[in-house]
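J.: here's a sequence, model it:
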Amino acid sequence: MTEVLDIRTLADLLPISDAPDWLRAACRGDTNPEAWFPFPTQDYGYALSVCANCPIMLQCGEFGRATGQSGVWGGRNLDRGRVQ
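T.: Alright, predicted model coming up:
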């Protein structure tokens, strides 16, 4: 049996996207977008607290890991797709 992966494109999660999942994202329209991509010495607390109540947190985290993203994705601090 072949497993089908649900890999999303970055456009699925961007604010310009009209993807249904993005419309439900807790961070959508946030006035502090830099919080998701802080320098290593900055605090991730704000982004993590917003992610904690997000209905697409799991999908977002899967996307970040699968595509090698850095920053806060799905309530996790990632560095090139690896959880820190």
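
J.: only C-alpha atoms from now on, for both contacts and neighbour counts.
T.: Noted.

J.: Asp21 contacts Ile56, doesn't it?
T.: Yes. Using CA atoms under 8 Å, Asp21 makes contact with Ile56 at a distance of 6.7 Å.

J.: higher neighbour count, those two?
T.: Between Asp21 and Ile56, Ile56 has the larger neighbour count (other CA atoms under 10 Å), namely 17 against 14.

J.: residue contacts, the more buried one?
T.: Residues near Ile56 by CA atoms under 8 Å, 6 or more residues apart in numbering: 21-22, 24-25, 74.

J.: here is a second sequence; please produce its structure as well for comparison:
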Amino acid sequence: MTNLTRLPGAFDHYWDWQLRAACRETDTSVFFHPSGERPPASAERDAAAKEVCARCPVRAACLEFALATREPYGVWGGMTAEERQAVLRSGRRREAAVVG
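T.: Next comes the predicted model:
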């Protein structure tokens, strides 16, 4: 018989913040650019995504997730991929997540 007491248990607490995210009601195309998108369309789309993030109750958790996983695409926690890369290069990840 399998000893279930040695299993790690549920990990849903790592993901449940996503259920409360403001972006759940928004088309993903707002957060992820289409192939070949150029300015000013990219700046307008990023601004629209950041507006959604600004009112999100789980913004800090989202940004921390994106930084921890080094998410290479899209707007997460109110930051673009380029902005997150700059945070990671600067070593100021913790401060960015608190502000996010």
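
J.: just give the TM-score of the two.
T.: Superposed pair, TM-score by TM-score structural alignment, normalised by the length of structure 1: 0.65. Supporting alignment: 66 aligned residues with a CA RMSD of 2.3 Å.

J.: counting neighbours, which of the contacts of Ile56 of structure 1 comes out on top?
T.: Neighbour counts for these, by other CA under 10 Å, peak at Gly74, which reaches 25 neighbours.

J.: tell me the residue in structure 2 aligned with that residue.
T.: With TM-score structural alignment as the criterion, Gly74 of structure 1 lines up with Gly77 in structure 2.

J.: equivalent analysis for Arg24 of structure 1, please.
T.: The alignment partner of Arg24 of structure 1 in structure 2, by TM-score structural alignment, is Arg20.

J.: name the residue closest to the centre of structure 1, please.
T.: Most central in structure 1 under CA atoms, centre = their mean is Trp73, positioned 2.9 Å from the mean C-alpha point.

J.: you'd agree it is up against Thr67?
T.: No. Between Trp73 of structure 1 and Thr67 there is no contact under CA under 8 Å: 10.9 Å.

J.: need the three-state assignment for the residue nearest to the match of Gly74 of structure 1 when sequence neighbours are not counted.
T.: Spatial nearest neighbour of Gly77 of structure 2, excluding adjacent residues (CA to CA, 6 or more residues apart in numbering): Leu63 at 4.0 Å. Assigned by DSSP: H, G, I helix; E, B strand; the rest coil, the conformation of Leu63 of structure 2 is helix.
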